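In: Pasted the sequence and its predicted model underneath.
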Amino acid sequence: MTTTAENFRTVYGKPPAGVWAAPGRVNLIGEYTDFNDGFVMPFALPHCTRVAAAPRTDGRLRLYSRDAQGGVTEEPRGWAAYPAGVAWALREAGLPVGGADVYVESDVPVGAGLSSSAALEVATALALTELYDAGLPGPELARLAQRAENAFVGVPCGIMDQMASACCRAGHALHLDTRDLSMRQIPLALEQWGLRLLVIDTRVKHELGDGAYAARRAGCESAARRLGVRALREVACGELQAALGELPAAERALVRHVVTENDRVERVAALLAAGDARAVGPLLTEGHASLRDDFRVSCAELDVVVETAVKAGALGARMTGGGFGGSAIALVDGADEERVTKAVTEALGTARVFGTAAGEGARRVA
């Protein structure tokens, strides 16, 4: 098997100056809270996007993806908008980033809700800043990658995915406060407790989800304004019922999910810190019910795999990512992994199931 550096040489006829990698992520708990200044707890996947790059003196950005059809491009369209947007965001921030030849390859599943776009953004940002000796700390790298997706690509995403890709540590989940980007690395060595985390990629995507993110974000922001708070993270669980009484029906369910989900993140963090990982399972299932019933971002396929996994013995399961397809996760005893996997794949023929562990964040690999 050829290396990323060798593939770069084949495309561009010269060696790269280096190879950088950034992972996809699984969000253990804390969904649709990041744009509400809330709490999230992702961890990095072993699956990565790798970027090989070499500087150019003419300021041009040439891009090639092993996984996309077509040859070298300078057009910021489709997949190429993400690395092009990163270059734009870095330059707009005043960083001395010039031109580059960039080669991209990835084993992060696309469309699975595992943040393949953030992995591409962060790997590109790390490559370009190191090429031009403009290295940035992980949180700032993530902020600029998010800006590229928001302002250049036009996707109003929160900061979680980029922070996870840039800042996660192997064997840990990242407890992140998305308001001030303060973070704690919480041990997530599930194998020490005899547990496994399964990722269940439904391999389906419903078109209904295309505008759902923006619509729900707008609903949450409207509710915050009605409640007189900067963001919904300021509404405590003890204040929830009173807050719901001040809102129109269309916004109550959104607020209920965000407030209770923030609480679930804090409870999961406390359980993991105490070494009681098994007790995390029911909170995952509770979170799925909230995403299904209150935020209404699940779909039939996700509901089937979550319900099937729990019935087959999983300690808990929930959708992860934006919903309307994509992936779910299931926390299982190691001895039950095969049984749960079999039940899920029989219930949903398209499903692809793999066990995973918390991987390393963005770094230079060659």
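Out: Yes, it's here. Residues are numbered from 1 along each chain as shown.
In: For the rest of this, base every contact and every neighbour count on C-alpha atoms.
Out: Will do.
In: name the helices or strands packed onto the helix or strand that contains Cys48?
Out: If you go by DSSP states H and E, Cys48 is part of strand 39-56. Packing partners of strand 39-56 (3 or more CA pairs under 8 Å, 6 or more residues apart in numbering; DSSP states H and E): helix 4-12, strand 18-29, strand 99-106, helix 116-131, helix 160-167, strand 172-177, helix 249-273.
In: May I see the buried residues of the next helix-or-strand element following it?
Out: With elements assigned by DSSP H and E, the helix or strand that comes after strand 39-56 is strand 61-65. Using 16 or more other CA atoms under 10 Å as the test for burial, strand 61-65 gives Leu61, Arg62, Leu63, Tyr64, Ser65.
In: How much space separates the first one from Leu136?
Out: This points to Leu61. Between Leu61 and Leu136 the distance is 20 Å, computed by CA to CA, to the nearest Å.
In: Between helix 4-12 and the strand holding Cys48, find me the angle.
Out: 50 degrees (axes from the mean of the first three to the mean of the last three CA atoms, to 10 degrees).
In: try this one side by side with the last:
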Amino acid sequence: MVVETVMSSFSRAFGRDPESVASAPGRVNLIGEHLDYNGGRSLPIGLPVRTYVAVAPRTDGRLVLVSEQSPDRMEVAVDAPDVGGWAAYVVGVVQALGLAGTGYDVLVDGRVPLGAGLSSSAALECAAGLAVADAAGATPSREELVAAAVRAENDYVGAPTGALDQTSVVFARAGHALVVDPAGGSHRLVPWEPEGQLLVIDTRAEHSHAGGEYADRRRTCDAAAAELGVTRLATAGADAVERLLDPVVRRRVRHVVTEEVRVGQALDAVEARDWQGFGRLMTASHASLRDDYEVSCRELDVAVEAALDAGALGARMTGGGFGGSAIALVPAGLGDTVRDAVTAAFADAGLAEPGFLDGTASDGAVVEVGRS
């Protein structure tokens, strides 16, 4: 139904049918935050909420872009060196895939909430990359799609992210979590079917990877790795943490080192179906992100505390932080109770009403309608 709606929207916008439609999910990270650029493992899942991109080729070297979430219609050269706003993610990935030799009409229906820390930018990049490639008759591998999306975000948009979001968005699978290990460039699927439900809490506090705080954390970690003489900070070990003299750097590194340990324990808990143990690790991860890495905020802390008080097995912020979303592992039958408790806590704190999304593990990026 959604695909048909997107195709109809494209036809109204451009007066012709699209040749390709692709979609990609938002994602949450269950545990392993800020580890991808420190050589540590992460455990993300794809979400049911998705971004859809419909495409038809042009012959004039222009990109014409419209979005169901924006009133603006943009037209730029397909090889433009500098484009602002959401269009940059599309232009960047088209160029990174080497498909800038022609033009495209592009319609975006981005149903992943913006600024919620759910990888809306990666979903847009990967859906756009798949749709444009299919419309151009190209067949990049999934690894090539991930690499192009990362280049688009790093080099074109200017956000110094790792590859976790794009890898998650492309390789996610329903009923599974993805173990992403940047040390070997590997990823593998593990069953993820918890008892109860995973609740995603959109705090409405927007965040951005292009901001200075995220880049500052990366610089601090890179400098600490050089000081300790390690290539992967996540493997530095607890003893190395205490050798760092600067107390702020010590806290940052402590989070990285202890979070890597928690990921290993979380994988053991998933295999044993120990959901209470997994929940405790989620909560410990949040405390580390809040106190040592200092990337939480008032809204995230209120969401986590309210969910735990209402009976969640565990809760934590997810994503880069400084706003965005939290997740809560909720026993069966307590979903409404946790939602009501979080909503009431936000009202009591004078905060905007939060949103809630289904956290069921879902499939990754896919061509929904192709030329063939």
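Out: Looks like it came in fine. Note that the structure is a prediction, hence the values are computed from the model and not measured.
In: Got a TM-score for the two of them?
Out: The TM-score (TM-score structural alignment, normalised by the length of the first structure) is 0.93; 357 aligned residues with a CA RMSD of 1.9 Å.
In: that older thread, can you spell out the matching residue range in the second structure for the strand holding Cys48 of the first structure?
Out: Mapping strand 39-56 of the first structure onto the second structure (TM-score structural alignment) gives residues 41-58.
In: Buried residues in that stretch, which are they?
Out: Buried residues in stretch 41-58 of the second structure, counted by 16+ other CA under 10 Å: 41-57.
In: ok, and the closest non-adjacent residue to the most centrally placed residue in the second structure?
Out: Nearest to the centroid of the C-alpha atoms of the second structure, with distances taken as CA atoms, centre = their mean, sits Ser119, at 2.9 Å. Of all residues not flanking Ser119 of the second structure in the chain, Gly26 sits nearest, at 5.4 Å (CA to CA, 6 or more residues apart in numbering).
In: Next, count neighbours for that neighbour.
Out: Using other CA atoms under 10 Å, Gly26 of the second structure has 32 neighbouring residues.
In: residues contacting the aligned residue in the first structure for it?
Out: Superposed on the first structure with TM-score structural alignment, Gly26 of the second structure falls opposite Gly24. Gly24 of the first structure is in contact with 44-49, 108, 114-116, 118-119, 165, counting by CA atoms under 8 Å, 6 or more residues apart in numbering.
In: what about Gly24 of the first structure, distance to Val340 of the first structure?
Out: Distance, Gly24 of the first structure to Val340 of the first structure, by CA to CA: 24 Å.
In: Could you do Glu251 of the first structure as well?
Out: Distance from Glu251 of the first structure to Val340 of the first structure, by CA to CA: 36 Å.
In: what kind of secondary structure is the counterpart of Ala343 of the first structure in the second structure in?
Out: For Ala343 of the first structure, the aligned position in the second structure is occupied by Ala341, per TM-score structural alignment. Using DSSP: H, G, I helix; E, B strand; the rest coil as the criterion, the local structure at Ala341 of the second structure reads helix.
In: from memory Ala341 of the second structure sits against Ala307, does it?
Out: Yes: under the criterion of CA atoms under 8 Å, Ala341 of the second structure makes contact with Ala307 at 6.8 Å.
In: Among those two, which residue is more densely surrounded?
Out: Using other CA under 10 Å, the more surrounded residue of Ala341 of the second structure and Ala307 is Ala307, with 31 against 19.
In: which stretch of helix or strand covers that one?
Out: Judged by DSSP H and E, Ala307 of the second structure forms part of helix 298-309.
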